[in-house]
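> Sequence and computational prediction follow.
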Amino acid sequence: MLGQPRFIIFWSGRLVSGLGDSVFALVTMWDVLKTTNSPLLAAIVPLIPTMTFLLFSLPLATLADRWPKKRVLIMTDTVRSLVMLVLVGLLESRVANPTLLYLFNFLVMVGQLLFNPAQQSALPGILGVPDRDIPLATGMLSATASMVRLVGYGVGGALVAAFGSATLVLVDAVSFALSAASLGLIRISEADWGAPRPGKSSGQFWRQSLRGLGFLWNNPLLRALVLIGLVVNLASAPLQFFTAVFSKAVLHRGAAGFGDLEATAALGALLASLVAGRYAKALPLRVWMVLSFLITGLGLTAMALHPILWLATLLFGVAMGSMALFNVPFAAQLMRATPDDVRGRVMAGVGMTFSVSVPVGLVAGGWLTEVVGARAMFGGIGLFLAMASVSSRFLPGGRRALTAEAAGARGSGEIR
């Protein structure tokens, strides 16, 4: 992959932009928790993008499939840079509050929901040999996301204390601008970016939006994964805010401990993404699922039982890193199996269906954490995930079911 200049430019933009995103996520989560001292209100920070995803991912993915991909990518990064600059001004004026932070999380997520489908549609055209390179590219992009989280969270807590929230949000604004500039340097044809698919009416627009869900439901393997994902995400949703709560209430380490936990999680995901990307084709999806759920569950349970700083940090890195053992092979195989003109909608449909239960899990998890405490909730989630590894027995067909049926759909013309 390092020998492909177009991919390196593309990857560099994701590296810079991801670094800014990790800093922004840390700032908003910690500022809300510090201001309100409420796990429930802190849970709203990840709840906002989750609800935005559920409500708008399919229509925005349809727009991204219709519009020229390069234009969508550059436009969304540019607008998000401007949004971050506005937030910098509000923070410097000391008028920002939790409600405004929720609003800016919403605006950034809208941009991401346009950017991601366009990126997924454009990636095969950027690569030299798509069928060969997609698993490696997916693993590398996933590892990059983990690496920037490692750096962002690793130093973010100290940077918040040293320079304040406004400075870190300014870093995010600059990162989006640099990402937009890097995309402008990639020279390939419009067809290689992923040709736009025009629509003629609002009725056709909504029918096209639902085609991604139809693709998922008509595939037995994907349908089973969706149902399993709904239950697992309901239980594991509180992990999106637990690091801040666990650091504050159990480890008593404040923002620095929050950053340490997230950094080790990112390091674990980085290493696991590289392994999973390299060996994505070597094992069936059911095996990747067992490894992912079992290691994650045991790591979280041990972390709750032994809340010593160094041990908890190590265990959380192992637990969160193991998530990539399933996510990377699944995403790579799905991208290879999906027709180009609906890839954005299919990938958005996967994310949307996996996330349907997350809002309930976040709210219930925030409330239960206040009732039973962070250690009990952490341990309970770990035990559930370890037991959920047996759900892989209910997957029909494994990897071949995904690729074979998708190829059949592509050839039949049923997916448009």
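Cool, got the structure.

> going forward, measure contacts between C-alpha atoms and count neighbours the same way
Noted.

> How about residues contacting the host helix or strand of residue 400?
Secondary structure assignment for residue 400, by DSSP states H and E: helix 399-412. Contacts with helix 399-412, where a contact means C-alpha atoms under 8 Å, 6 or more residues apart in numbering, come from 219-222, 284-285, 333-334, 336-339, 415.

> Which one of those is nearest to residue 277?
Residue 277 lies nearest to residue 333 out of these, by C-alpha to C-alpha, at 10.6 Å.

> Quick check, that closest one in contact with residue 137.
No: using C-alpha atoms under 8 Å, residue 333 is not in contact with residue 137, being 11.9 Å away.

> hang on, the earlier thing: out of the contacts of helix 399-412, which sit inside helices?
220, 221, 222, 285, 333, 334, 336, 337 (DSSP state H).

> Now do the same contact list for the residue nearest to the third one when sequence neighbours are not counted.
Translated: residue 222. Excluding the flanking residues, the one nearest residue 222 by C-alpha to C-alpha, 6 or more residues apart in numbering is residue 216, at 5.5 Å. By C-alpha under 8 Å, 6+ apart, the contact set of residue 216 is 222, 223, 346, 349, 350.

> and the one helix or strand the fourth one maps to, which residues are buried?
Secondary structure assigned from DSSP H and E places residue 349 in helix 343-355. When neighbours are counted by 16 or more other C-alpha atoms under 10 Å, the buried residues of helix 343-355 are found to be 343-355.

> try this one next to it:
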Amino acid sequence: MTGIQKVTGGLPPAFLRLWAASGVSGLGDGVYLAALPLLASSLTHDPFTLSLVAATALVPWLLFGLIGGALVDRWDRQRTMWTVDAGRAVLLAVPVVAAAFDVLSIPLLVGVAFLLGTGQLLFDTAAQAYIPELLSREPAGLRVANSRLQATTSAGEGFVGPPTGSVLFTIGRAVPFALDALSFALSAILIRTLPAGPKRAEASDKAKDGARGGIWAEARAGASYVFHHRVLLGLALRPAIGNIAFMAGEGVLVLFAHERLHISSSGYGLLLACEAVGGLAGSTFAGRIGERLGTGGALTATAAVEGLALLGFAVSPGAVPAGCCLAVLGAAMGATMVLGATVRQSIVPAELMGRVTAVTRLLAVSAAPLGALLGGFLASSYGLRAPFLVGSALLMAMTFVTASLTTNHRVEDALAAARPRPTTAEVTEDVEVTKAVAVTEAAAS
């Protein structure tokens, strides 16, 4: 790739622009996540309608997540990212203008949320595929990069963005969306300056994927690649099972906090912040954990920690121990996201990266509604602690799956298989250099 520097003890300068774009976009996302439900609740108080607005952004993943991954593998990833962000900036101007003319409506918000979700599908998939291109698939550099990106995104979406969005909403209900639009515009400008990815010629894709039968055939090829690769399958099952476990308790979390932990409404926000603090710490120290335990060992350890932390939360007698358990849970989740993404980016061929990312994300998104339904059933049938206890059991079971599919040995074998083999010219050059050194040493002696 023209203009890409290899990682040699540090990250290439281009990554700093990608990092900055991620930070700006993450801040805007946090503002949006707080402002959207506030804006929707100003238009209706119907719980079903409000949940519809909140869930709409996930619908694109369910409808055409696999197709989106296949499209990203056809397109230039850098161009996809900045074009999508520019489009999202323009799209967010719609509620701003609608608010100015007092024509805001729930159908309009649903439409905007759906299109923004579609943009997020394409952007996130392209970003996960572009990072290994930028860093030449070098695992150490990818681990550092993913750690920084995850920490920055967590800070923007979890700490700074939501309270900023709430405050801006009190100034004017369209103000948060204007700021989010600005964040997307700045992100698009920064990403526009990044090096372009390699061209993806159709003939090359045919040679690598077999006879091309259209976009669906390519999407199926990506899914097949994941399900026939044990390490990738383990990395894909991890967030899917995790989402079932976490979403089982998510729907009743506020009731559990009030009725079992005796936490006030103001304290509820602090409880959620505990998980965000842990996530920031986990993503920051993920690299050190991976170096000490090995990536496979670290993934197994974090799965066990997640299960134990959720169990501790379920049986917590009060707010303080519950907050500590959520912090530990967040730390394990943050480390897992960094380590899992690093392995995936290091071992997946560039021409399949978009599809593999989309398959993994689709499994996770599809599992979330199942977890929510399970949690509602358990809470109504067996009490508010039941969803968290069952979620803990699922996470502990995931420990054994991780221990068998993503062991240190399997991960190292996958990394070794993905390393580029030296060309004949490079081997010949090494032999000639060795001979020259031997002749020099013989002459000197």
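Perfect, thanks for sending it. On a predicted model such as this, the values are computed, not experimentally measured, just so you know.

> element containing residue 55 of the first structure?
Assessed by DSSP H and E, residue 55 of the first structure sits inside helix 39-66.

> so what does the helix or strand following that helix touch, helix or strand wise?
Sequence order places helix 69-92 as the next helix or strand after helix 39-66 of the first structure, per DSSP H and E. Packing contacts for helix 69-92 of the first structure, counted by 3 or more C-alpha pairs under 8 Å, 6 or more residues apart in numbering; DSSP states H and E, involve helix 98-126, helix 165-184, helix 190-194.

> now helix 69-92 of the first structure, how far from the chain's geometric center?
Relative to its chain's centre, helix 69-92 of the first structure lies at 19 Å (C-alpha atoms, centre = their mean, to the nearest Å).

> hmm, back to that, out of the helices and strands packed on helix 69-92 of the first structure, the one nearest residue 203 of the first structure is which?
Taking C-alpha to C-alpha, helix 98-126 is the member of those nearest to residue 203 of the first structure, at 20.4 Å.

> Determine the set of other helices and strands touching the closest one.
When contacts are defined as 3+ C-alpha pairs under 8 Å, 6+ apart, helix 98-126 of the first structure sits against helix 5-36, helix 39-66, helix 69-92, helix 190-194, helix 343-355.

> repeat that for 6 Å
Here helix 98-126 of the first structure touches helix 39-66, helix 69-92, helix 190-194, helix 343-355, going by 3 or more C-alpha pairs under 6 Å, 6 or more residues apart in numbering; DSSP states H and E.

> deepest of those, which one?
Burial of these is given as mean neighbour count (mean count of other C-alpha atoms under 10 Å); helix 343-355 ranks first at a mean of 25.

> which residues in the stretch 201-350 of the second structure form strands?
Read by DSSP state E, counting those that start in this stretch, the stretch 201-350 of the second structure holds no strands at all.

> quick one on the thing from earlier: now compare the contacts of residue 216 of the first structure and name the two farthest from each other.
Largest pairwise distance in these, by C-alpha to C-alpha, is 12.6 Å, between 223 and 346.

> Touching both of these two, which residues are there?
Contact criterion C-alpha atoms under 6 Å, 6 or more residues apart in numbering; residues shared by residue 223 of the first structure and residue 346: none found.

> in the stretch 301-445 of the second structure, which spans are helices?
Remark: helices assigned in the stretch 301-445 of the second structure by DSSP state H, counting those that start in this stretch are 319-347, 353-382, 386-405, 408-418, 424-444.

> List the buried residues of the first one.
Using 16+ other C-alpha under 10 Å as the burial criterion, the residues of helix 319-347 of the second structure that qualify are 319, 322-347.

> for the third one, same thing?
Applying a neighbour-count criterion of 16+ other C-alpha under 10 Å, the buried positions in helix 386-405 of the second structure are 386-396, 398-399, 401-405.

> Against the first structure, what's the mean shift for it, could you check?
Compared with the first structure after the fit, helix 386-405 of the second structure shows a mean deviation of 4.0 Å (mean C-alpha distance after the TM-score superposition for the first structure).

> just the angle between that helix and helix 353-382, please?
If you take axes from the mean of the first three to the mean of the last three C-alpha atoms, to 10 degrees, helix 386-405 of the second structure sits at 140 degrees to helix 353-382.

> Give the equivalent position in the second structure for the residue nearest to residue 222 of the first structure.
Using TM-score structural alignment to pair residues, one finds that residue 216 of the first structure aligns to residue 226 in the second structure.
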